[in-house]
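>>> Prediction below, plus the sequence it came from.
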Amino acid sequence: MLNPVLLANDPNHGHYVPAMIYAGHVYVSGTLPSVRETDAVTAETPFKDQMQQLLRNCLDILAAAGSSEQKVISFTLYLISLDDWDVANDLLAAFFGSHRPARAVICVPQIRKGYAAQATLVAAV
């Protein structure tokens, strides 16, 4: 059975849910570094701050699904500039600690609202 994951105080931004649970896994939708209740993080926010907020958003979704960063199986990060690779890599290493999920970093020409990063992931529940 499919079980959608919803977040409190998260306005509906489109025809999707933040994540879907199926067969013991949570599939997280494309996640941006936005702060749900405000515009505190924008495209002009420094990359490191965007990335830290993006990871906090991923944690919120994982927690709502009954999972954690230590159960992430696969993590895909989309960047608009590979110049941000080193900062992203350091933040991901700190985020995951000794846990090392499968990972891909893909450079794309554009991300919604002009953000510098977006992520999708799959984790065990």
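Cool, got the structure. Quick caveat: nothing in here was measured; it's all calculated off a predicted structure.
>>> can we go C-alpha only for contacts and neighbour counts from here?
Fine.
>>> Excluding sequence neighbours, find me the nearest residue to L82.
Of all residues not flanking L82 in the chain, C107 sits nearest, at 6.4 Å (CA to CA, 6 or more residues apart in numbering).
>>> The one you found contacts L79, doesn't it?
Yes - counting by CA atoms under 8 Å, L79 is a contact partner of C107 at 4.9 Å.
>>> Those two - which one has more neighbours?
Neighbour totals were compared for C107 and L79, and L79 leads with 22 against 14 (other CA atoms under 10 Å).
>>> Surely the more buried one is in contact with V108?
Yes - shown here, L79 and V108 form a contact pair, counting by CA under 8 Å, at 6.0 Å.
>>> show me where the protein has helices.
For the chain, the helices defined by DSSP state H occupy 47-64, 85-96.
>>> for comparison:
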Amino acid sequence: MKKVITIPNAPAPIGPYSQAILKNDTLFVSGQIPLDPKTGELQLSTIQVAAHQVMKNIKALVETAGFEMTDVVKCSIFLKSMDDFAEVNEVYASYFKSEPPARETVQVSKLPLDVPVEISCIAMR
């Protein structure tokens, strides 16, 4: 059975997709951008602020689905500029203290709402 997972009181996704889907013991989290779910505003003052907001959104979805960040097995990071790699990596690492998930990081030409970073993940029990 498939279950849609959303962050409580979050703005609706900006396209025809779910924030996350739980299927059996696997959680698929759609790409998250630095959108504050409480205010609906983008958090873009610095790349670190943006990355923290993305990771907070991921953490909220993971926990809403009954998982923990240690259950995340795969992440995909999309950067508008690879020049932001070190700063995003530092923020990302703070959410995965040990045994970090597999991942890739790629530079892309443009992201939704022209944000500098987007991250998706998969978690499994």
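Okay, I see it. Just so you know, these numbers come straight off a predicted model, no measurement behind them.
>>> still on that earlier bit, roughly how far does the residue nearest to L82 of structure 1 sit from F47 of structure 1?
Remark: distance between C107 of structure 1 and F47 of structure 1 (CA to CA, to the nearest Å) = 14 Å.
>>> Ok, A40 of structure 1 next?
For A40 of structure 1, the distance to F47 of structure 1 equals 14 Å [CA to CA].
>>> Settle it for me: which of these two has more neighbours?
Remark: of A40 of structure 1 and F47, F47 carries more neighbours, 17 against 11, as counted by other CA under 10 Å.
>>> Tell me who's in contact with the more buried one.
The contact partners of F47 of structure 1, taken as CA atoms under 8 Å, 6 or more residues apart in numbering, are 84, 116.
>>> any idea how far it is from G97 of structure 1?
From F47 of structure 1 to G97 of structure 1 the distance is 21 Å (CA to CA).
>>> what's the answer for Y22 of structure 1, then?
As judged by CA to CA, Y22 of structure 1 and G97 of structure 1 stand 26 Å apart.
>>> which of these two has more neighbours?
Neighbour totals were compared for Y22 of structure 1 and G97, and Y22 leads with 14 against 11 (other CA under 10 Å).
>>> pretty sure that one is in contact with L2, am I right?
Yes - with contact defined as CA under 8 Å, Y22 of structure 1 reaches L2; the gap is 5.2 Å.
>>> Need the residues touching each of the two.
Residues touching both Y22 of structure 1 and L2 by CA under 8 Å, 6+ apart: none at all.
>>> one step back: quick one: closest of the helices of structure 1 to A123 of structure 1.
Judged by CA to CA, the one of the helices of structure 1 that comes nearest to A123 of structure 1 is helix 47-64, at 8.0 Å.
>>> And the strands in structure 2?
When assigned using DSSP state E, the strands of structure 2 occupy the ranges 2-5, 20-23, 26-32, 72-79, 102-107, 117-124.
>>> Verify the contact between T42 of structure 1 and R112 for me.
No - contact criterion CA under 8 Å: T42 of structure 1 and R112 do not qualify, at 10.8 Å.
>>> All set, thanks.
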